[in-house]
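# coordinates only, sequence not included:
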């Protein structure tokens, strides 16, 4: 069976995810989170999910927003580098926890650098990014040079 493009088969469901994405982006901004941090979260979630389409898109978005190639190069091992702030480290750990569906609760990411509003915004960002990754991977979106 050929790949099925989920968005084309059920455009109303796809549109709902687009609307959720818009709401989450607004929540991230209202929580005072740096747009580059949002892109780092999107990229890290996409790395964990193996979504080439979203990795390419959000890496380009991050670069357009001024992210450095050095930080992008070490993002997959963020905890081992000194490139990321306490808040960024907390956000990345939280996004990984949401992506891996770990037991809910405050864990190593809870270093006090994220407000409750920011924890919620990053959690929603990881949730919606997981949805996009699954849509793109399941639909076999083309990722060619």
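That came through, no problem. From a predicted model like this one, the values you see are computed outputs, not experimental measurements.
# CA atoms for contacts and neighbours, from now on please.
OK.
# Just give the nearest non-adjacent residue to the most centrally placed residue in the chain, would you?
The residue lying closest to the centre of the chain (C-alpha atoms, centre = their mean) is residue 42, at 2.1 Å. Excluding its sequence neighbours, the residue lying closest to residue 42 (C-alpha to C-alpha, 6 or more residues apart in numbering) is residue 129, at 6.0 Å.
# Am I right that the one you found is in contact with residue 45?
Yes - counting by C-alpha atoms under 8 Å, residue 45 is a contact partner of residue 129 at 6.8 Å.
# The two - which one has more neighbours?
A direct count of neighbours by other C-alpha atoms under 10 Å for residue 129 and residue 45 places residue 45 higher, at 28 against 23.
# name the element that one belongs to?
helix 35-49 (DSSP states H and E).
# So which bits of the helix or strand following that helix are buried?
The C-terminal neighbour of helix 35-49 among helices and strands, as given by DSSP H and E, is helix 52-64. Buried residues in helix 52-64, counted by 16 or more other C-alpha atoms under 10 Å: 52-55, 58-59, 61-62.
# now helix 52-64: how far from the chain's centre is it?
11 Å (C-alpha atoms, centre = their mean, to the nearest Å).
# Included below, for side-by-side comparison, is a second structure:
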């Protein structure tokens, strides 16, 4: 694999701005009352769609440390086919998928209406910002080809 420029270190001001946006999105999610596990699920599902191994590893570990179940993480790519997720979680995951795949349906009225039946306006906004930020981080990691290798057991 050809080594790439790490765009985060090459342009630290832009990367710091993204980190600040991420922190603001996290604060908004907390203020909206989103469960920290749902926040991680949104990040993981977004990263699954984008195929970002670096962010998947990081946020899966974060979710497990926060108490997320391995079963829910295992079925997350097929969340719509399971009974593991609550109606608000399903609405948030559907919205995150629609935002990540914006070129497909431009976040359809149906997707928005589903979210609006289960989430407050503040929560919809928080999920949207979390997803937007995660998409940006995925693109930074993928473009820079952040290394993802197995770690030796300790």
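That came through, no problem. Just so it is clear, the model here is predicted, and its values are computed rather than measured.
# follow-up on the earlier one: what packs against the helix holding residue 45 of the first structure?
helix 52-64, helix 86-99, helix 116-139 (3 or more C-alpha pairs under 8 Å, 6 or more residues apart in numbering; DSSP states H and E).
# can you rerun that using 10 Å?
helix 11-30, helix 52-64, helix 69-74, helix 86-99, helix 116-139 (3 or more C-alpha pairs under 10 Å, 6 or more residues apart in numbering; DSSP states H and E).
# What residue in the first structure is paired with residue 12 of the second structure?
In the first structure, residue 12 of the second structure lines up with residue 11, judged by TM-score structural alignment.
# check contacts around its match.
5, 17 (C-alpha atoms under 10 Å, 6 or more residues apart in numbering).
# If we use 6 Å, what do you get?
Contacts for residue 11 of the first structure (C-alpha atoms under 6 Å, 6 or more residues apart in numbering) come out as none.
# how far away is it from residue 67 of the first structure?
33 Å (C-alpha to C-alpha, to the nearest Å).
# same check, this time on residue 110 of the first structure
For residue 110 of the first structure, the distance to residue 67 of the first structure (C-alpha to C-alpha) stands at 24 Å.
# Would you agree residue 14 of the first structure is in contact with residue 7?
Yes - assessed by C-alpha atoms under 6 Å, residue 14 of the first structure is found in contact with residue 7 at 5.1 Å.
# Show me how far whichever strand or helix holds residue 103 of the second structure is from its chain's centre.
When secondary structure is defined by DSSP H and E, residue 103 of the second structure falls within helix 102-105. Remark: helix 102-105 of the second structure is offset 17 Å from the chain centroid, using C-alpha atoms, centre = their mean.
# what does the next helix or strand along the chain from that helix contact?
Per DSSP H and E, the first helix or strand lying C-terminal to helix 102-105 of the second structure is helix 109-118. By C-alpha under 6 Å, 6+ apart, the residues outside helix 109-118 of the second structure that reach it are 88, 91.
# circling back: buried set for the helix holding residue 45 of the first structure?
Those would be 35-47, 49, for helix 35-49 of the first structure by 16+ other C-alpha under 10 Å.
# What's residue 119 of the second structure aligned with over in the first structure?
Checking TM-score structural alignment: residue 119 of the second structure goes with residue 114.
# Around its match, how many other residues sit close by?
19.
# same question, residue 126 of the second structure
For residue 126 of the second structure, the neighbour count with other C-alpha under 10 Å is 25.
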